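Peer 1: pasting a predicted model and its sequence here:
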Amino acid sequence: MPRSQHSRRASRPSQPETSPGDVASSTGRAVGSSSLGRVTKRSTNACSRCRRQKIRCSGLIPCDACTKRKLPCEINDSEQKILVTRGYIEELQARIAALEGNKPAAASDILDFGSDVEAETQSRPPSRKQRRRSSPSSAHRAASEGIESSSQQDSLGGNPLRNPLSSGQSTFSISADGKAFYLGTSSNWSFARRILSMIHEFILKSPLPTADLLFDGQAYDLGWEGSARMTPYDSPAMPALDYAIYLINAVNFHCAQVLHLFDEKSFMSSLYEFYRNQQAEHVKRSLWYVHFLLILAFGKAFVTKRNLAKRPPGAEYFVKAYELLPDVITLWKDPIVSCEILCCVALYLQSLDNRLAAHNIIGQAMRIALGQGMHTNMPGGLLGEDVVERSRRVWWTIYVLDREMTSLLGLPQSINDRDIYPELPKFEESPHRRAALEMEIRLSRVIATINKEIYQPDGKLNSRFLTSTKHVLEDVAAVSGQLQQSFPLQLDNSVAGVSRTAANLHLLYYQCIVLATRPLIFCFLQFRLESAELCARKLSSSQTVRNLIQMCIDSSLQMVIILESLQSQGLLESFLPFDIQSLFISTVNLSVAPAIDSHLVENYRFWLHKAFFILDEMTDSGSHIASKHKAELTRIIELLETLPGDHNLQQATMDFTSEAMASGNISAAFAQPEDALHGCINVMQALPTPISGTGMIDDEGMGHLLATSQIMDMANSVDCGDTDWMSEAIMTHGIWQG
C-alpha cells in the first residue's frame, strides 16, 4: 500500500469540523472506499433532519447534531420499524374482523388480561423513550414474555383456543330426583351425556329428560343406606375352605397381574387360622376379617355367570365389610393393610358405578400412603425388604387406581408425578408382573398428561389445541414400541389364546388415543348440527385434523375388535369397569362418526352390531351398567337418524334399529362379514399420509398396534397451518361456547 494513502487515512479523524455537506461527502467517500476497515451503521432511531441530510444521528433526544446547531429535533415514529409479536398482529386482525362483521369485540374475547388498562399497556408497542431506557437484557426478557403471552393466547384473533369439553362455565346434569351431577372434562360418562344432550336439544328443541338415564350410584342397589342398624346382613354365611380358596384364586386371576389387593403369604396364613377357629371373636374384629369379606365379595362377583337382580353379586360380604371398617384413626395403626382394604373398597364401588364414592375412598388410601412415605424410596435396611416390597406394590396400585378414577370423573390429578420416586416392586416370583405394572404406570402417566395438556381448567391450553394433541401423541408413541414388544396382542393367532393382561394394556393404550383426540369428534358434531355442508367443508380443509379424527375412530374400532376376541374366549369382564368403559367410549365414537362423515366408518352397521352384541353379553351376565349404556347409545343413534341430509346414515340406522333393536336379532348383522372387513380395510387404504399404510387393521380385520414411527409421523404432521385453521374455525363459529 502506498505510504501517502495510509498517512491521509490515518490523519482523517483529526480533521477540523466541516459543514454538513462536507460530512456527507466525506462519509460517502469512506463508505465507498474498498480499503475502509469498518463501516459505521446509522442509528435505527435517526431524527427527521439527520435522515433528510443523510448524516449520522446519535439517536438521542435531542441528537448531537441538532444540539450543536441549536435546531429542533423531531422524530417521525410512523416511519419507524418495530418488532411486535404475532399475537399483537392477530389481535388487530380480530378487531378488524369484528368491525367488518358489525359485531362488537369484547375485551375478554380479544385479550386475556385483568383490566382494559393493562391490556392496552401490554398490547401497545413500546414508545421510543421506553426503548431507549431499556437494557438489552430487559428487552430480551420482554420479547420472551411477549412470545409466551402470544403462545398462551394461541388463536387467530387472539381468542384463546379452548377445548369444548372443558371451556366456559362448568356443566351439570340434573337427575330425576333433583340432584346435580358435575360433568367432568375428561369423563367418558360426561362425554356421552354431552353428546346426547346436544343432539336432543338441537333436534327436539327441548332439554334432555333424565328420568331413564344412568347417574352415579344408581346402577345397583346394595340394600343398605349406610347405617349399621339398617343392614340386612347380620352375619353372612362363610363359604367352606375349599370354596373360599377358589374365590381367592378367582380374584388373583382377574386382578393380580397389575393390581395388588392383598399380600398372599400373610393373607393365606390368616385364612387357615380363621378356619381352624371361626368362633374366635378377636378374629372377626380384626382388619384381616374385613379384608377377607371384601375378597369374598370380589370372588362372588367374578364367578357368578348370570345375575339379574338389582343387588350385585357378593353384596352381602361387601356391606358387612364396610359396616366393620374402622375409622381413619384405627386404620393408621396398620397403614399397609388399611391401604389394601381401601383399594378393595374403591375398586368394588367403581365396579358398581359409584364413581364419586370410589374416588373418595382411593383418596383416603392415597393420603395414608403419603403419610407413610410410600411415595418415596423407602430404606429396606431400616424397614425390612419385605415391608418395602409390599409398600411398593400397595403404592403403585393406589397410583394406578387413582389416575384411572380421576380421569373417569374428569377431575384434576391429586398428586404430581414429580413428587413420586419409589422404585417398582421386584416381583421376583413373576418378572412378567413387573413389566405389566411398568407399562400400566406409563400409560397412566400419559392419561395424566392428556388431562393436563388437553383438559385444563376452563379449557385453556398451554399451546394450541392441535399442538397439545401433537405432544400427547409423542408420549403415546414413546409407549407404543415397548408395548408391542413386551405384550404383543396376536388376535389372529388361532393356536395361542389372547392374554388378558396384554388385552388390558392395549385397551388402555387405545383409550389414551381416544381421550386425546375425541374433542375433535365433539367439535365436528357441532359443525354438523350447524350445517352438513359446513362440516364437510371444514373436514376437507385440513388433512391433519381429518387424520386425527380418523385415528380416534380407528382406535375405537380396535377396542371393539379386542373385546370381541376376549368375548370369543370367555375372557370378557362384566363386573370390573375396564371392559365396559372401553366398549362404551368406542361405541359412542362409532355412533357419531357417520353423522360427521359417512366415510369415517365403512360398514357402520356391521361395527355397531358387533359392539351391541358384546353389550348384550355383558347385560345377560348381570351388568346393569351395560344395560343402561346400551339404552343411551340407542337414543344417540335414533336421534342422529333424524338429521337431514344424511341418507346413508338414515338408511343404516333404520336397518340397525329395526333389525337389532326391535327384533333383537343381533346375528343378522354378521350376514356379510367379509364385505364388512373389506370395508374396514378400505378405510385404512384410503387414509392419506401420514396415516396411510399403518397396518392398524390388516386384511383379516384383526388389530395391530400402530408403530412408533407411524404415530410420530402423525404427530409431526401437525403444523402451524393446522393450528391456525383450527383457531379460525373456533373463532368464526363460536363452537367453544356453552
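Peer 2: Nice, I can see it. Numbers count the residues shown, from 1 in each chain.

Peer 1: from here on, just use CA atoms for contacts and neighbour counts.
Peer 2: Will do.

Peer 1: what number of residues lie near residue 635?
Peer 2: Residue 635 sits with 15 neighbouring residues when counted by other Cα atoms under 10 Å.

Peer 1: any idea how far the closest residue to it other than its chain neighbours lies from residue 256?
Peer 2: Nearest non-adjacent residue to residue 635, counting by Cα to Cα, 6 or more residues apart in numbering: residue 196, 7.6 Å away. When distances are taken as Cα to Cα, to the nearest Å, residue 196 and residue 256 turn out to be 37 Å apart.

Peer 1: if you count surrounding residues, which of these two has more?
Peer 2: It is residue 196, of residue 196 and residue 256, that has more neighbours when counted by other Cα under 10 Å, with 21 against 15.

Peer 1: that one against residue 637, yeah?
Peer 2: No. With contact defined as Cα atoms under 8 Å, residue 196 and residue 637 do not form a contacting pair (9.5 Å).

Peer 1: which of the residues in stretch 413-427 are buried?
Peer 2: The neighbour-count check on stretch 413-427 (16 or more other Cα atoms under 10 Å) flags 413, 422, 424-425 as buried.

Peer 1: just give me how far it sits from the chain centre.
Peer 2: Put simply, stretch 413-427 sits 20 Å off its chain's centre (Cα atoms, centre = their mean, to the nearest Å).

Peer 1: what of stretch 300-320?
Peer 2: 33 Å.

Peer 1: also this one, for the comparison:
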Amino acid sequence: MESPPASGRGRRASNACERCRRRKIRCTGSHPCTNCSRKNLSCHFDGQGRKVVVSQKYLQELQRAAVRSSHLEDRDRATSNAPAAAISFASGRDDDVSPNQLPGFTPVSQPTPESATEPSNPLASAKSSYVSDDKGRLRWLGESSTWSFSRKTLMVIRDHLKESDLPDVCINEESRAYDLDWGNQPLDSAAKFRNLPSIDHATYLIESLQFHVGQIFHLFDEANFIHQVREFYVNPAKYAGENRIWYVQFLAVLALAKAVGTNPGKGSRKLPGSEFFTRAMSLMPDSSYLFNDALTAIEALCIIALYLQSADMRNSAYIYTGQATRMSLVFGLHRERPTDGVWSPETADRCHKVWWTVYILERTFTSTIGVPMSVHEEDITTPMPKRDGTQNDISLYIHVRISGLIFQVIRKVYGAEGRLQASFLPSVREVLTKIASIAGDLNGCFPLPSDGSGAGISRAAAHLHLVYHQAVLLTMYPLLLYLVQARLREESRDPKASRTFSETTQALLKTCAESCNTMIHILSALRQEGLLECSLPFDLERIFSAAFVLKMLHFLTPRLKSYRPLRSESNLLLDDLIDRGSIPARFRKSELVSLEAMMQTWTDEGPEIMDGGPSQENQRPQDAVLQPDLPHLEGVEIGLGEFEANFVDPNRMSPGHLLSLVEMADVQEGGMDSDMAWMDAWLWENPEGLPLV
C-alpha cells in the first residue's frame, strides 16, 4: 500500500519564478521578481494557470486547509494546550526542489484540547503523529525521538508566525545524507518471472492460503490482492518494476501457499514453495526502501517469518518477525490512527489488522524461542479487533486476547533468576484466572463439536482452542520440571523416601492433564477431517507439547489411567505427519523417544512402566506412597481405554471448571522463613519430610 499523500501543496513553490526555484532562494512572486530585477535578468514563471489532474480527496483536503486558515485567531490557544498533533508537510513540490527541503507545510489535524486550562504533555498522545516527506510517505513522530521533538517544536513556532514570514522547514529524515543500498537484484531478467503459476492457479493458491492461515492471521487484503494479481499478469515485468515490494509479497504468498497446500513428500529435503521463497528473498529490498510501501512490506515480512517457521528455522523466523515488529513501531501502528481525513477507514482497518497480526506472531515466536517480549502492553493504544464484526474479526479478537496472556505468563511466571519463589504460586493463580476469563468468549464464539452433534471441527476454532491450552501448559512448565527434579533428587538419596503431593499440587497437575487431554482430542479430530497441518508449525508444536507433558505427568504419577490411550494417539498424530513428509515431526518424535527411554532407564522397571503403569508385584515402594493421594489425576480418563477423537467435551476446562482448580491452588504468598520453606509447605502433603535442597 502506498502511504497516503500529503495534505496540501506549498503555496510559495507555485509562486516562484524558474530561476529562484532552481537556486532554491526566496522569490517575491512579483513579475519581474526582486532577485531577477537586481541581476537584470529575464524573469519567467512556469505553470501559471497550468491544468493539473488531482484526486477528489486532494481537493477536499485543500478545502479543509482553507477552512482551518480562516480560523487563525483561535490558533494560539489551540496550539498552546493541544497534545502533539498529527502534522503533514507539503509534498507537492516540483522535481527541481532539493529532496531534503520542503517549501512549506499544512497541518493535517489540530485536535481541540479537552480543556483550555488543563495542562497536557505535548509529546505524549495515545494517537500517532505523522509528517509526510517530499514523496508523500508518512513518517511517524515518536514520542521520545529528538528528531520528532524538533519537528514538533518547529511546527509550534511556525504556527505562531505571520503567513508572509513562514520559513522553510527541512524534514531531513533518515537515509537522505548518503547513497547506500545493498542486495537489490534488478528485475530486468526474465528469470525473475520464470515458472510462475497461471493466473487461475495463483488465485487458487491465494484462496487456499486464506483458508489455512487467513482465518487466524491477516497477511493481505484478499479482494485488493486478487485485483493486483490480475493487473500483474497483464504485464508482469512492468508491474513488478513499479511495485517491487508487492512482487516480493506475491512470491512469498505463493511459497507459503505451496507449503501449506502440498505435502513435502517422504524423504524430500525441500519444503514446497522453496523456489518462490528463495526468489522473493533475492529480490527483498534493503530496509530503507521497504518504507516506500510500509504496510505491504510488513505483511511480506510476516509471511516470510511463517515460511521460515514452517521450515523449522525458528531463530530466522523470529528475526524477521522482529523486523516486522520494529517496522510497525517505526510506522506507529501500535498507536491509534489519527482521525483527520488522511487515513481512509479501509486503510485504518488494514493498519489495525497488520499490527495485531505482528503482535500475535511476536508473542508466539518469542515464547517459542524463549526470549523477552519486545513490546509491552501499556505501550499499545491501537483499538482491539472488533468483538462483533466478521468471523475473521472475532477470530483475530480472541487470538489477540490469548496472545496477551502469553505476555502475562512470560512476565509473571518466568523470572530472570529462574527460581520458584514465594510469589510463584500467586502468580500462577493470577495467570490461570485470566486464562479462565477468556474461555467464555472462546467457547461462545468458536465452540467445539459436542457428542452426537455430527458437526465437523472448524480449523479456526481448533487453532484458537489449541493456543488457549498451550498457554495453560506454558504456565505450568516450571512447576513440572521442578517436581521431576525433586523426585530424581529425593529418590537418588533414599529410594524409600515418602512424600506425597498436596491438594494444591494435585490441582495444578490435573490442570495440565486436562489441557493435554483436550489438545490431543482436538488434534485427532483435525486428523480425521484431513485438516491436520503438515507444514505450518503450530499443530506439530501442540502435539509435541501435549505428548511431552503427558510423559512428565506419567513419570510423576505412573498410574495415570489416561496415559496409554493419549500416548498412542499422540504417536498416531506424529506418524501421520512423518508419513506426509514432515522432517520436523520426525525430529520431535525422536526427542519424545529419548525422554521416554531415559525415564525408563531411571526407573529400571522395563517398558511396562512407561506404557501402562506398574503392576502391584513390581511396584516400587515410593510409587505406592505417591499414588494413593492423587484421586484427581486418577480421574482423567477417556472411556475405557478407547480414544474417541470426534468428541470434545465443551465443558472440559470451562471457566468454572478451570476456576475451581485455581481455587484449590489458592495459597497465600509468604508466611515462611524462606522461599524454600514456603515452596516445601504447599508442594507436599508432608513438608516435614526430606528437605529438597
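Peer 2: Arrived safely, thanks for sending. In this text the structure is predicted, and so the values were computed from the model without any measurement.

Peer 1: of the buried residues of stretch 413-427 of structure 1, which is the nearest to residue 299 of structure 1?
Peer 2: Of all the buried residues of stretch 413-427 of structure 1, residue 299 of structure 1 sits closest to residue 425, with 25.1 Å by Cα to Cα.

Peer 1: I'd like the distance between the closest one and residue 386 of structure 1.
Peer 2: Between residue 425 of structure 1 and residue 386 of structure 1 the computed distance is 10 Å (Cα to Cα).

Peer 1: list of residues touching stretch 509-521 of structure 1?
Peer 2: Outside stretch 509-521 of structure 1, the residues that touch it by Cα atoms under 8 Å, 6 or more residues apart in numbering are 163-165, 186, 443, 446-447, 450, 454, 469, 472-473, 476, 545, 548-549, 551-553, 555-556, 558-559, 582, 589, 592-593.

Peer 1: count the neighbours of the counterpart of residue 467 of structure 1 in structure 2 for me.
Peer 2: Using TM-score structural alignment, the partner of residue 467 of structure 1 in structure 2 is residue 426. By other Cα under 10 Å, the residues close to residue 426 of structure 2 number 17.

Peer 1: pretty sure residue 426 of structure 2 contacts residue 667?
Peer 2: Yes. Residue 426 of structure 2 lies in contact with residue 667 (Cα under 8 Å); the separation is 6.9 Å.

Peer 1: hmm, back to that, and the match of residue 467 of structure 1, what does it touch?
Peer 2: Taking Cα under 8 Å, 6+ apart as the test, what residue 426 of structure 2 contacts is 666-669.

Peer 1: let's see which of the residues you listed end up in helices.
Peer 2: Counting by DSSP state H, these place none of their members in helices.

Peer 1: check the mean deviation of the longest helix along structure 1 from structure 2.
Peer 2: As assigned by DSSP H, the longest helix anywhere in structure 1 is helix 500-530. In the superposition against structure 2, helix 500-530 of structure 1 averages 1.2 Å from its aligned positions (mean Cα distance after the TM-score superposition for structure 1).

Peer 1: which elements pack onto the helix or strand following that helix?
Peer 2: Once helix 500-530 of structure 1 ends, the next helix or strand along the chain (criterion: DSSP states H and E) is helix 532-541. Packing partners of helix 532-541 of structure 1 (3 or more Cα pairs under 8 Å, 6 or more residues apart in numbering; DSSP states H and E): helix 500-530, helix 543-568, helix 577-596.

Peer 1: report all helices and strands that the helix or strand just after the shortest one contacts.
Peer 2: Spelled out, that is helix 577-596 of structure 1. Note on helix 577-596 of structure 1: by DSSP H and E, the next helix or strand toward the C-terminus is helix 604-620. In this structure, helix 604-620 of structure 1 makes packing contacts with helix 543-568, helix 577-596, helix 624-641, helix 647-656, judged by 3+ Cα pairs under 8 Å, 6+ apart.
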